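[1] Provided below for reference: sequence and predicted model.
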Amino acid sequence: MSTITSRSTNPVDYQNLPQPIVVMAKSFSDGFSIPPHQHERVQLLYAINGVMRLRTKRDAWVVPPDGAAYIPAGISHSVSMHGAVDMRTLYIDPLAIRTRPQKLSVMTVPGLLKELILALGEEPVAYGPDSRGSLIAKLIEQEIDRAQALSLHVPLPRDIRLQKVCAELLADPSDRRTLDGWSAVCGASARTLARLFERDLGMSFIQWRQRVRFQSALESLSQGVPVSVVAKLHGYRSPSAFTAAFGKAMGQAPSKVVAQTES
């Protein structure tokens, strides 16, 4: 096993350490993208500032303020930054997180877990088994197990006809075209497209488009764009309609996202 004493910014240096949980600190500029990759360890991707978007072959995820991505070992994923991102990544021995489901998810980061992540980042990388760092790591393990999952993923289609529709909506979430309008784009009838959304993605076209809009809206809100502007940019005719729909789907009002960004 390798041992490092300084805090490297190379993920490779954290994969084979004897410590069950270690922290890597790294900062990224707005728009920076990390191409598809995977790790030997479980990864908990948390940003003190900024918003991250993850992509796998089958899903897209947004990681909001006070959220983190739980990424099982061996899962290929890419990451893009929205706003300047001050990242803290936990690399976790899979045996240290025995009760958490082995699937990618976005989870809440309560205040205690945030402080524990920051505290472990101040400890030596090669902390001993009876050290303060070891105690913090054990608390982190318990807090990860208690964290709540957030429904912030957008499934991606296998069907090539749906891929055309979904790619354009991901590029422009405010697009108001109905399934009848999209049928001309992909060469399938509106009825066929509706059936493909349910079969391939497990939800209706309207539900899928709403998730895409809320992911994009979350990024805009976290960058300080006013709610009234975000509502218009994402296809809502009024801020009140957007606020109600956003709160129902995301579990928090847009104003809370803004407050988290400003804190």
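    Cool, the structure landed.

[2] hey, let's count contacts and neighbours off CA atoms from now on
    Fine.

[3] correct me, but residue 38 touches residue 71?
    No: in this structure, residue 38 is not within contact of residue 71 by Cα atoms under 8 Å, at 9.2 Å.

[4] would you map the strands across the stretch 1-150 of the chain?
    For the stretch 1-150 of the chain, the strands defined by DSSP state E, counting those that start in this stretch occupy 21-28, 33-37, 42-55, 59-63, 67-71, 77-92, 105-108, 149-150.

[5] list the contacts of the residue nearest the centre of the chain.
    Centroid-nearest residue in the chain, with Cα atoms, centre = their mean: residue 63, separated by 3.0 Å. Contacts of residue 63 were listed using Cα atoms under 8 Å, 6 or more residues apart in numbering, and they are 51, 52, 53, 54, 69, 106, 152.

[6] count the residues that sit near the closest residue to residue 21 other than its chain neighbours.
    Spatial nearest neighbour of residue 21, chain neighbours left out: residue 92 (4.5 Å); criterion: Cα to Cα, 6 or more residues apart in numbering. Neighbour count for residue 92, taken as other Cα atoms under 10 Å: 25.

[7] in this structure residue 9 contacts residue 24, no?
    Yes: applying Cα under 8 Å, one finds residue 9 in contact with residue 24, separated by 6.3 Å.

[8] who has more neighbours out of those two?
    residue 24 (20 against 13).

[9] ok, second structure coming up, stack it against the first:
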Amino acid sequence: MDNIVHLNELASLPRPLYGQRDSLPNIALDYRHLHAWGQLSHALHGVLLVHTDNARLVVPPHRAVWIPPGSMHRVESTPDACIRSLYIDAAQSPWPGQECRVIAVDPLLRELIRAFGELPVEYDLEAADGRLAQVLLDRLCLAEQLDLVLPQPRDPRLRALCRQATARPWADIRLGEASRKAGVSEKTFSRLFLKETGMTFRTWRQRMRLVSALPALERGERVTDVALACGYESLSAFSAAFARLFGLSPGELARGGSMTQA
């Protein structure tokens, strides 16, 4: 389409807040890249996985991910994902610093994003459209931040171990085995892993398993089969852990991501 904007060809955004629905491809870019402006990608349905140098961010339906200006990243999505993206000038960033984050998208914020996508690219900053853009930025500042980040350690020994664990989420890797693979004592491994990721190896492994379950659930695979493939022996334990982390049950995600909470 002739009206599709190639962001890498822009020297600057046409407006401080840009997100015209019909002028953007709104697809996941599965290669490493960065922008001079911030990016907010909202999953209307489907699941997004954002990979940065030190984390994976999980974006279930009705959530959004914030990627600050200058942050190297790549994005994966499930095949039926529907994405709406906003691009925000660095001077208008809703949050300070270089931290990527996942936020909750409540009904008002969702409708603001939808309405903003209908505006012309060069909307009038001084008229009603400009005020709508400002309300949208204000609501982003108030959005709840969700703990849906899977940190990746920088230490090469731990990073290799985490790659192995992610490739085999069903494997029951205990602390002793993990520390032997890393070539350090259990005490040193525990201290180093906590320092590098902010969580214990056990907590990290549970979160990794739940993240690994998302694509299979989106494909419509049976919840029981997915739970077993991710190392859970009990369907009830898998469902409870999944709901605690993502705010919706595995079945709700498979049915399109209806949230159990706003």
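    Good, I have the coordinates. What you see is a predicted model, and the numbers here were worked out from it, not measured in a lab.

[10] tell me which of the strands of the stretch 1-150 of the first structure sits nearest to residue 161 of the first structure.
    strand 59-63 (16.9 Å; Cα to Cα).

[11] so where is the closest one in the second structure?
    Across the second structure, the stretch matching strand 59-63 of the first structure (TM-score structural alignment) is residues 55-59.

[12] the matching stretch vs the first structure - mean distance after superposition?
    After superposition onto the first structure, the mean distance of stretch 55-59 of the second structure to its aligned counterpart is 1.0 Å, using mean Cα distance after the TM-score superposition for the first structure.

[13] show me what residue 123 of the second structure aligns to in the first structure.
    Under the alignment defined by TM-score structural alignment, residue 123 of the second structure corresponds to residue 127 in the first structure.

[14] list the contacts of its match.
    Per Cα under 8 Å, 6+ apart, neighbours of residue 127 of the first structure: 19, 133, 134.

[15] output these as a markdown table; include the columns distance to residue 122 of the first structure.
    Shown next, in a markdown table, are those (distance: Cα to Cα, whole Å):
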| residue | distance to residue 122 of the first structure |
| --- | --- |
| 19 | 15 |
| 133 | 9 |
| 134 | 12 |
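
[16] so which of these are in helices?
    133, 134 (DSSP state H).

[17] nearest to residue 226 of the first structure among the contacts of residue 127 of the first structure?
    residue 133 (41.0 Å).

[18] surely the closest one and residue 124 touch.
    Yes: the criterion here is Cα under 8 Å, and residue 133 of the first structure meets it with residue 124 at 7.5 Å.

[19] show me which of those two is the more surrounded one.
    residue 133 (24 against 17).

[20] surely residue 86 of the second structure touches residue 24?
    No: applying Cα under 8 Å, one finds residue 86 of the second structure not in contact with residue 24, separated by 9.6 Å.

[21] now do residue 230 of the second structure against residue 179 of the second structure, distance only.
    From residue 230 of the second structure across to residue 179 of the second structure, the span is 22 Å (Cα to Cα, to the nearest Å).

[22] and the equivalent of residue 77 of the first structure over in the second structure, what does it touch?
    In the second structure, the residue matched to residue 77 of the first structure (TM-score structural alignment) is residue 73. By Cα under 8 Å, 6+ apart, residue 73 of the second structure lies in contact with 31, 32, 33, 34, 50, 51, 52, 53.

[23] which residues does the last one contact?
    Just to be clear, that refers to residue 53 of the second structure. By Cα under 8 Å, 6+ apart, residue 53 of the second structure lies in contact with 72, 73, 152.

[24] mind listing what the first one touches?
    By Cα under 8 Å, 6+ apart, residue 72 of the second structure lies in contact with 32, 33, 34, 52, 53.

[25] quick check: residue 118 of the second structure vs residue 199 of the second structure, distance?
    For residue 118 of the second structure, the distance to residue 199 of the second structure - Cα to Cα - is 42 Å.

[26] can you pull out the helices in the first structure?
    Going by DSSP H, the first structure shows helices at 111-122, 132-146, 160-171, 179-186, 190-196, 205-222, 227-233, 239-250, 254-262.

[27] of the ones you listed, give the one that comes closest to residue 44 of the first structure.
    Using Cα to Cα, the helices of the first structure put helix 132-146 closest to residue 44 of the first structure, at 9.1 Å.

[28] quick one on the thing from earlier: tell me the most buried of the helices of the first structure?
    A comparison of these by mean neighbour count, using mean count of other Cα atoms under 10 Å, puts helix 205-222 on top with a mean of 21.
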